[in-house]
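Asks: Just a sequence and a predicted model for now, questions to come.
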Amino acid sequence: MYSIGLDIGTTSTKAVLFSNDNKQVDDYEVTYPLIKEKPDYAEQEPEVIVAACSKTIRELINQASINREDVRLVGISSAMHSLMVVDKNNNPLTPLITWADNRCAAFIKELKVSSLGERFYEKTGTPIHPMSWIGKIQWLRTERPQIFKQAFKFISIKEYLCKRLFGEYVVDQSLASGTGLYHLKDQKWDKEILEFIGIGVNQLSKIVPTTYELSSLTPKGQMDLSLTEKCRFIIGASDGVLANVGANAIEPGTIAVTIGTSGAVRTIANKPTTDQHMRTFCYVLTEDSWIAGGATNNGGLALQWYLAEFAKELKDIKGGQTATEQIIQEAMNVPAGSQGLLFLPFLNGERAPYWNPDARGSFLGVSMIHKRAHFARAVMEGVIYSVYSIVKGLQESIGDLEIIQASGGFARSDKWVQMLADITGKEIHLPETYHASALGAVLLAKHAIGENDLFSASKQTNNKVFTPNEGNHIRYQEMYNLYERIYQKLEDEFPVFVELQSK
């Protein structure tokens, strides 16, 4: 018998098949675009993602050559902060507005520096940033009043999927806690915030625990997913908190670093935890455990951008290296620190630790000695500097963090993982599967049906351990200090670039 972790991400959905002893058997992935038709917009088509969810499970079963009757359990993981509006017939009135969308930045800037913004953060644990539903809904209220008036429900992509497949509007506590509308301690939608943005609690889904078992698949759902009515579905949580479970980062002093399209740094907390400088988030894992940390907007997406725009001639080699592997290999011919070339990776603005939607990417220190390989390595290093800045901020608010459990697409590259060890100066452990969110969804699902204890079952042996190169670490410390100083000097100038780019 098998379990599936369905992981709905920003640019792809993955279905991962696990055996009874939680070993990965197979996986299938469907990619889709992040649509950026206007400056600061980052949207997706909901139907494309729903279709991807169905296809990944269908094709996974076919690819693994198993009987659909043998899949008995599915746990669901989903990217956070997405928002769409539907009418009473569950028809979308908007595209899916993702975490990377910055259109409400002007409103958020004002709210962030106000006492009201500080109070909202303290109550919800969600930083005041355009990713939050507060700004997204306020933007719809002022810029799309007709849609706002017609809104039956404000929902995430997972809620839309649940309504389509199971016929119910429900949202798990984890995703709810990432909206900025959920009171962490009271564990319900916050009345003051809802009044502030002008919506009623009836326009939001019913909040359920992350262990909630969804009703049986509709007949169409069974057909679309190629599963039987006996297969049980657990609603699960957000991809971020589940990555901690799947990466075995659920003990004090251990952090999970996940770098996929974006990136995040997270650690377990035994109570709702906020930061006096509003640098970190706090989201629900279960009803009595939380995950604190910070996220960057710019992870593997930065390298894919560089590859697409400046190394177009590199193509996947059939039976050989992918284009991404080729550019990474090329970058490794350059010494640590890229010979003084520095990249600020803020292609989509930035979340933690700066929470600045106006931040923009920059190459600094460019000279005639720098070739394409230098720029590629600088991009990779810039992404890790961003992650390291979150690690440092989290240590200041939570305490010392010694071990890093790494996961996400970047973990397919030993060279990039070694770079993380060298920059942070910490041991990096890789779990057996880099699909940490999918594994976390399965472990939580088994916990929900009483088959295991979540915190015991997540413990697993590490596939590899990376130790820092001391010489590289010293060089990187110098470059990272420069990274921080340059950001501070450019912070006041970023809005100028935003204005120029909007013309």
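Replies: Thanks, I have the structure now.

Asks: going forward, measure contacts and count neighbours with C-alpha atoms only.
Replies: Will do.

Asks: Okay, the residue nearest to residue 46 when sequence neighbours are not counted and residue 369: tell me how far apart.
Replies: Excluding the flanking residues, the one nearest residue 46 by C-alpha to C-alpha, 6 or more residues apart in numbering is residue 96, at 5.9 Å. In this view, residue 96 and residue 369 are 44 Å apart by C-alpha to C-alpha, to the nearest Å.

Asks: Which one's more surrounded, the two?
Replies: For residue 96 versus residue 369, neighbours defined as other C-alpha atoms under 10 Å are more numerous around residue 96 (23 against 8).

Asks: wait, that one sits on residue 84?
Replies: Yes - applying C-alpha atoms under 8 Å, one finds residue 96 in contact with residue 84, separated by 4.8 Å.

Asks: ok, second structure coming up, stack it against the first:
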Amino acid sequence: MEVFLGVDIGTASTKGVAVAADGRVLARTQVAHRTSSPRPGWFEHDAESVWWADFREVIAVLTADTRLRPAGLAVSGIGPCLLPADVDGRPLRPAILYGIDTRATEEITLLTERWGEAEIARRGSLLTTQAIGPKISWLARHEQEVFAATRKVFMASSFLVHRLTGEYVLDHHSASQVSPLYDQRSRAWDVGWWDELAPRIQRPALAWANEVAGRVTPEAARQTGLPAGLPVTTGTIDAWAEAESVAVRNPGDVMLMYGSTMFLIAMADRPLSSTSLWPAVGVRPGVSCLAGGMATAGSATAWLADLTGTGFAQLTAEAAAVAPGSEGLLMLPYLAGERTPIFDPRARGVVAGLTLGHRRAHLYRAALEGIAYGVRHNLIAMGKAGIDPKRVTPVGGGTTGDLWTQIVSDVTGLVQTLPRETVGASYGDAMLAAEAVGAATAAQTALWNPPTRRIEPDATQAARYDALFEDYLELYTSTAPLVHRLADRVSDESTMTPNQGR
């Protein structure tokens, strides 16, 4: 039977699926890995020992059943990130990851002053820790030998495509996050700014995520066991592949990704502007979108589970027995700074209202509620930019069980519709692979993963959560000056052992 393979490189693991032309998942696997953090605020992946090694391990499992014949392959991965490589595509250092890596804050300021906020915004997103341009500038300023040797730059998906096919190509969506070097109006590289910032680095060719980028070379076939000549799509960033997996493609469609971070994507039929979110080009021609991302979500709940030595199932059951509002606890979940909509890498977690009567269940529920307030904050920013949410689809590991998703619906007042499959980005990759080789149309893949259950907001909690949301906003503004001083002091003086991440 012909199958379409999808492989996604995530922050904490790599997942893969083999999917039939009717959308049935015939094989799946997952490989855990760790994200290194050599210094506070730095997050990296080694492309060889994480991306390529994981890919080969996943493919070995997916192709073990010889009755399943690969007909197409698509890959996705964390992004935007920066992997500098030499002219042959060999990595020169570990990849610098997406917005959770905050090392380039000074470069953000310098480049914004250099080119002007208005001109940068006219091309796409303002410069934040999510942007690749400042990370390239950081490399030029702080690792000059590496920068001098760099001739190609990759994200997780484009690195795998290059390793498999020899093609140096990036999809338009990923390129739109190489701010400010891609112009979202013309959907092309800004050659002048690229040559000024990265004069010796080749610009990747541009293509759409559902187009074939190349075919598996004999050498890649030898290393992976894939058939030589197998079509490989251009690939894209994981969150957008996950949006594809649940057919979040039409104006007003919104995806909430409950993962290590919380990520939001809202679709639009025209380019939108925002200074508190990330405007981007869609995965498909003619589609635009706005994205938001919280720096911690599942990573914050995992931190609490580790801290208390308690499993998720028990913590969830205990937190479900705590009344909404966590009996007076309010938490800012900014344990790794915060991305949208406040763009504050020096933000930190705050728990307000602690008493001797509070237990781990209260803290856990307060964390879930704090993340839900962050979701509401992002949705308000999307509304101001012109998004009217018509369909909200939750995805990711955090959708398991009902507590977290119910809290988010209660806090936001929005219905969420759970899909049948929650495999994630790798499933969206398989959809894109099937479309790229002509085995299915976009209309057909949209039916692969129908909705199965609705999460309705509890109207009796609306007033309580409205008030707590206002308290959440005030807690940030009132504590930010002190928190920033503390963050600066730790940055200057800390000897803390770096967290190795999940």
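Replies: Received, thanks. Treat the numbers as computed from the prediction; the structure is a model and nothing was measured.

Asks: Any idea what the TM-score is?
Replies: Here the TM-score for the pair of chains, by TM-score structural alignment, normalised by the length of structure 2, is 0.91; 487 aligned residues with a C-alpha RMSD of 2.1 Å.

Asks: Which residues are in contact with residue 194 of structure 2?
Replies: Contacts of residue 194 of structure 2 were listed using C-alpha atoms under 8 Å, 6 or more residues apart in numbering, and they are residue 181.

Asks: isn't there a strand covering it?
Replies: No - Residue 194 of structure 2 is assigned helix when assessed by DSSP: H, G, I helix; E, B strand; the rest coil, not a strand.

Asks: Need the contact partners of whichever strand or helix holds residue 76 of structure 2.
Replies: Using DSSP states H and E, residue 76 of structure 2 sits in strand 69-77. Identification of contacts with strand 69-77 of structure 2 by C-alpha under 8 Å, 6+ apart yields 1-10, 63, 155-157, 160-161, 226-227, 230-238, 241, 425-426, 429-430, 432-434, 437.

Asks: and if we set it to 6 Å?
Replies: Strand 69-77 of structure 2 is contacted by residues 1-10, 156-157, 231-233, 235-238, 429, 433 when judged by C-alpha atoms under 6 Å, 6 or more residues apart in numbering.

Asks: again, but for stretch 222-239 of structure 2
Replies: With C-alpha under 6 Å, 6+ apart as the test, stretch 222-239 of structure 2 has contacts from 56, 72-79, 157, 171, 209, 211-218, 221, 425.

Asks: just the buried members of those?
Replies: The neighbour count (16 or more other C-alpha atoms under 10 Å) marks 56, 72-79, 157, 171, 209, 211-218, 221, 425 as buried among these.

Asks: Residue 228 of structure 2 - how many residues pack around it?
Replies: Quick note: residue 228 of structure 2 (other C-alpha under 10 Å) scores 17 neighbours.

Asks: So it belongs to a strand, correct?
Replies: No - looking at residue 228 of structure 2 with three-state DSSP, it is coil, so not inside a strand.

Asks: Show residues contacting stretch 55-69 of structure 1.
Replies: Stretch 55-69 of structure 1 has contacts (C-alpha under 6 Å, 6+ apart) with 15, 28, 29, 225, 226, 227.

Asks: residues contacting the residue nearest to residue 46 of structure 1?
Replies: If you count contacts by C-alpha under 6 Å, 6+ apart, residue 96 of structure 1 has them with 43, 44, 46, 83, 84.

Asks: Would you mind putting those into a markdown table with distance to residue 306 of structure 1 and neighbour count alongside?
Replies: Below are those laid out as a markdown table (distance: C-alpha to C-alpha, whole Å; neighbours: other C-alpha atoms under 10 Å):
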| residue | distance to residue 306 of structure 1 | neighbour count |
| --- | --- | --- |
| 43 | 21 | 24 |
| 44 | 22 | 22 |
| 46 | 27 | 20 |
| 83 | 28 | 25 |
| 84 | 30 | 25 |
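
Asks: so which of those residues persist in structure 2?
Replies: Counting by both residues aligned by TM-score structural alignment, their matches' C-alpha atoms under 6 Å, the members of the contacts of residue 96 of structure 1 that carry over to structure 2 are 43, 44, 83, 84.

Asks: ok, the contacts of residue 96 of structure 1 vs residue 503 of structure 1, which is closest?
Replies: Among those, residue 43 lies closest to residue 503 of structure 1 (C-alpha to C-alpha), at 20.6 Å.

Asks: Translate residue 130 of structure 2 into the numbering of structure 1.
Replies: Under the alignment (TM-score structural alignment), residue 130 of structure 2 maps onto residue 131 of structure 1.

Asks: What strand or helix carries its match?
Replies: Following DSSP H and E, there is no helix or strand that holds residue 131 of structure 1.

Asks: In this structure it contacts residue 97, no?
Replies: No - counting by C-alpha atoms under 6 Å, residue 131 of structure 1 stays clear of residue 97, with 9.1 Å between them.

Asks: neighbour-wise, which of those two wins?
Replies: residue 131 (31 against 27).

Asks: Could you tell me which residues make contact with the closest residue to residue 467 of structure 1 other than its chain neighbours?
Replies: The spatially closest residue to residue 467 of structure 1, leaving aside those adjacent along the chain, is residue 427, at 4.9 Å (C-alpha to C-alpha, 6+ apart). Residues near residue 427 of structure 1 by C-alpha under 6 Å, 6+ apart: 403, 421, 466, 467.

Asks: I'd like those residues written out as TSV, with secondary structure and distance to residue 309 of structure 1 added.
Replies: Below are the contacts of residue 427 of structure 1 laid out as TSV (DSSP: H, G, I helix; E, B strand; the rest coil; distance: C-alpha to C-alpha, whole Å):
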residue	secondary structure	distance to residue 309 of structure 1
403	strand	35
421	helix	28
466	strand	31
467	coil	33
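
Asks: Much appreciated, bye for now.
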